[in-house]
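Student: okay, structure incoming, though there's no sequence with it:
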C-alpha cells in the first residue's frame, strides 16, 4: 500500500510555471483544473491574481501571489466606461505596473514556462523579456475577424468606440512607448493587444463551437474544451428539492458576476415571470439588496449566490448575458439559453449560440420586452431541436483534448517552434479590417466550412489560413 501511495505522488522539480490572470471569475475558474493537473504532474505553479482569488487558486495546490503584494495595480471590477479602447488601455497600464513590479525578482528564478490569460498581456511581455516560452489561455472563443464583422451590432460597436476612444488610444501609445524603452519587447500594436502566444494557445471550448476553427493551425492551437470539476460545490443550504419538484419548468436567470448591479433588470424579471407557469431561480449578486426588489413571488428563489452547476443540472432554460463560462456550463448540462449580451464578446458568443441552434439571442437587456423573453423561454423548452443541438456541443466537449492534452502541450512547450505565421497573419487581419470599412465587403470570404478537426483545412499551417486570435480593432 505504501508503494502504491508513493507511486501516486507527483514527480517533483520539473520546473516552475508562472500563471498570470485577470481578476474575473469567468477567466480564473476555467483554469483551475489545468493548474491542479500541472501541480499533480510535478510542476511548481505560481498563480498571480487579486487576493480575493487566493483560496480558489490555493485549492489547486499552487502557490499564490497577489498583485497588490508588489505593485499598486487597480483593476476596476465594474467599469462605467466599457469602451473597448478603454479596456485595452487599462490592460496595458496594468501591464506596465506588474512588469515593473516583478521582473527583477523573476530574473533570479529558473522559469520553465509562463501561462497567461489572453487579457493578461503582461504574461506575454514577461515571456519576451525573460526569454521564456509562453502559453496563452482563451477562456472563451478565440476571435476571428470574419466572424466578428459578420455582426452589424459588433461593427457598429467598433465604430462607435473608435470615434469616442481617441484619448484611450493616445494614452495606450504612451504606455507602449515607455515599455518599449525599458524592455526588449518586439513592436506591437496597442489596438491589437490580445493576440495570444506565438508558441501555443489553449482554447477552453471545442473546435465545433469555435467559428472558423478550420482556419486555425492545430500545431499552435489546442481546443481542449471547458473544465468544470474543481468548481463542484455542495449546496447544503440551497432548496434544490424545489427545483426537482418543478422539473421541466425551471428557468435560471444569471447575468454573471460583473453585471449584477442592476436592480431594475431583476425587478423586470420578477414582474415578467411572477404569473407564469415557470419556477425561476435568479442570481442577483452579493452586492444587491434583495429586500429592495420588493415582494418575491412564490415561484421564485432569489439569492445573492447560487450554486450554478447544481442548479443547471435541474434547469430547462438559462437566461444569461452570454459569458463564455456560463455558456460552457450550460452546454455541459444540455441546457438551451436565452441570451441578453452586453459586450462585444458576449454579442459574438450569443450569435454563435443562435447559429448553432443552442439558444436565442434577444439582444441587450435594455431593449428586451417581457413578452419576448417569456416567448423565447417557452420556445427553447418546447422545441426538441434546441436540446438536440446542445447535446451535440456537449458531445464535442467530451471529445476535445481536455486537461490531459493541455498538460502534455505545456510539457512539450520547449519543443514548439515560434509560429511567426500567427503574428504575420495579424497584419493581414488588420488590413482586412481596414478594407472592410473602406469597401463594406471582404475579399475571398469563404463560407464557414467543415469544423472537423481531422480535416485538412483545420491543420493547415499556411499564414493565409492561420488567422491568429486578436481583439480586432481597426
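Tutor: Structure's in. What do you need? No experiment lies behind these values; they were computed from the predicted model shown. Residues are numbered from 1 along each chain as shown.
Student: for the rest of this, base every contact and every neighbour count on C-alpha atoms.
Tutor: OK.
Student: would you map the strands across the stretch 101-250 of the chain?
Tutor: Per DSSP state E, counting those that start in this stretch, the stretch 101-250 of the chain carries strands over the ranges 111-117, 134-138, 200-203, 221-223, 250-254.
Student: which of the ones you listed sits most buried?
Tutor: Comparing these by mean neighbour count (mean count of other CA atoms under 10 Å), strand 134-138 comes out on top with a mean of 28.
Student: so what does it touch, helix or strand wise?
Tutor: strand 111-117, helix 121-130, strand 200-203 (3 or more CA pairs under 8 Å, 6 or more residues apart in numbering; DSSP states H and E).
Student: how far away from the center of its chain is that strand?
Tutor: In terms of CA atoms, centre = their mean, to the nearest Å, the centre of strand 134-138 is found 12 Å from the chain centre.
Student: quick one, it and strand 111-117 angle?
Tutor: Counting by axes from the mean of the first three to the mean of the last three CA atoms, to 10 degrees, strand 134-138 lies at 20 degrees to strand 111-117.
Student: quick one: contacts of strand 134-138?
Tutor: Residues outside strand 134-138 that contact it (CA atoms under 8 Å, 6 or more residues apart in numbering): 113-118, 123-124, 127, 196-204, 410, 413.
Student: go again using 6 Å as the cut-off
Tutor: Here strand 134-138 makes contact (CA atoms under 6 Å, 6 or more residues apart in numbering) with 113-118, 127, 196-197, 200-203.
Student: one more structure, for comparison:
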C-alpha cells in the first residue's frame, strides 16, 4: 500500500475531477493525504482522503473580477501575487510533511506549488490537468484580449525579480506566465480526449488523455422535476466561480419564456431566485442542482464553457450554447464551435433574441447533436479515472 500526497487547486472544476482518481487509488489500497482549501474539506473527506488545509489564495488574486474580459488587466501583477502565494503553500506543506514519508505526489497542473513540493521531496510526480493541456499558443488563446505585455507593465520588474528569486530558491527554470500556470509531471493526466484536445499532436506521450472523471456525487438532491421523460429540457448554468450573471439569467428567461418544455436554471449561491425577472411556470430555478443527473436528460446546455461543465455535457451527448466569461472558457467555446457540437456567443453582444434564435437553430439542426455524440463517444472511451489510475501505476510501482 502506497502513500500519496495530493495538492489541489481551489475550484469545483479542479477538485471534482481529482476525486474520482483519489477514490480509485484508495480502492486499490493507497492512502491519500489531500491538501486543499476549507471550502472543499467535506467533499474531500467524503472521498476517504485525509484533508489538510492551506489558505485560499483566490481573494488576493481577485481572479473573477480581473479575468472577465471586460477590461485590460495586468497579468504580471497576477503572476507576481501567484508566485508569492505559491511560496506560502510550499512552506506550509514542507513544514507539515517533513517527518512523513510519501511514495509519489499528485498535483493540479495549474498549481506551481504542487510541482515544486514534488521536486523538493524528490518524488515521482503526476500532474492532473482539468483544462486543455497548454503550450504557448494555446495559453495565448486562453487569455482575455488586452492583457498587458512586459514593456507596458509597471509590475513586470517586480515580477521578474520574484521569478528569479523563486528559480534560485527552488531550482526551477521558470521563464514566463505559461511556465507558472502549466506544470507537467512525469506524466500528466488530461481530463479530456485526444479528439477534443486542440493541437493534440504537439504534446508528448507523457500527456495521457483520459477523458472526464465522471463520479456519482454524494451531495445531490433527488431531481423530481425530471420525471416527465417526454419533455424537452434546456439546462442553463454559469458554473460556480463566474456565476453572478444576473443579466445573462434574465436574458435566458426572456429568450426561453415560450419554450415548449422545461428550462432548468442553476443560478449559484450568490444569486437569489427573487432577484430574477418574472419566472415562467415552465422554469425550475435553483441555486444548486444535480448537474450530472440533469445533463443525462437535457436536450441543450447553455453554459459558461468551463471545461468541467462542458465535458460533462458532451459526455452525455448534449449540444452546447457557450457564453464564455473568462480564462479557458473562450478556448472551450471555440473548440465546441469548431467541432460543430454547439455555438459560441459573445457575452458582451448577447441578447434575448439572439439566445432564442441560437437555441432554436441548435435544437432543430441535427448535426449539432451528431457532433456532440462524436465528442461524447471520444470522452467515454478515453477511460476516465480508472484509466488515470492505470497510467499512474505504470510509472509508480504498486506497493504490496
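Tutor: That came through fine. Here the structure is a predicted model, which is why all the values come from computation and not from measurement.
Student: ok, and for stretch 250-267 of the first structure, which residues are buried?
Tutor: Buried residues in stretch 250-267 of the first structure, counted by 16 or more other CA atoms under 10 Å: 250-257, 260-261, 265-266.
Student: any idea what residue 161 of the first structure aligns with in the second structure?
Tutor: Correspondence of residue 161 of the first structure to the second structure, assessed by TM-score structural alignment: residue 148.
Student: next: residue 300 of the first structure.
Tutor: That one, residue 300 of the first structure, aligns with residue 283 by TM-score structural alignment.
Student: for residue 18 of the first structure, what is the enclosing helix or strand?
Tutor: strand 16-20 (DSSP states H and E).
Student: which residue in the first structure aligns with residue 333 of the second structure?
Tutor: Per TM-score structural alignment, residue 333 of the second structure is aligned with residue 350.
Student: ok, now which ones touch the counterpart of residue 268 of the first structure in the second structure?
Tutor: Under the alignment (TM-score structural alignment), residue 268 of the first structure pairs with residue 251 of the second structure. Going by CA under 6 Å, 6+ apart, residue 251 of the second structure touches residue 352.
Student: residues near the match of residue 333 of the second structure, how many?
Tutor: The number of residues packed near residue 350 of the first structure is 29, by other CA atoms under 10 Å.
Student: one step back: any chance of the helices and strands packed on strand 134-138 of the first structure in TSV, with distance to residue 283 of the first structure too?
Tutor: Shown next, in TSV, are these (distance: least, CA to CA, whole Å):
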stretch	distance to residue 283 of the first structure
strand 111-117	26
helix 121-130	31
strand 200-203	27
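Student: these: which one's closest to residue 388 of the first structure?
Tutor: strand 200-203 (23.9 Å; CA to CA).
Student: mean shift of the closest one relative to the second structure?
Tutor: Compared with the second structure after fitting, strand 200-203 of the first structure has a mean deviation of 0.5 Å; criterion: mean CA distance after the TM-score superposition for the first structure.
Student: what does that strand correspond to over in the second structure?
Tutor: Aligned by TM-score structural alignment, strand 200-203 of the first structure falls on residues 187-190 of the second structure.
Student: residue 255 of the first structure contacts residue 320, correct?
Tutor: Yes - using CA atoms under 6 Å, residue 255 of the first structure is in contact with residue 320, at 5.2 Å.
Student: on that earlier part again, residues touching the first helix or strand past the strand holding residue 18 of the first structure going along the chain, excluding its own?
Tutor: Sequence-wise, the next helix or strand downstream of strand 16-20 of the first structure (DSSP H and E) is helix 25-28. If you take CA under 6 Å, 6+ apart as the criterion, helix 25-28 of the first structure is touched by 139, 325.
Student: which parts of the stretch 201-350 of the second structure are helices?
Tutor: 246-256, 291-295, 307-315, 329-338 (DSSP state H, counting those that start in this stretch).
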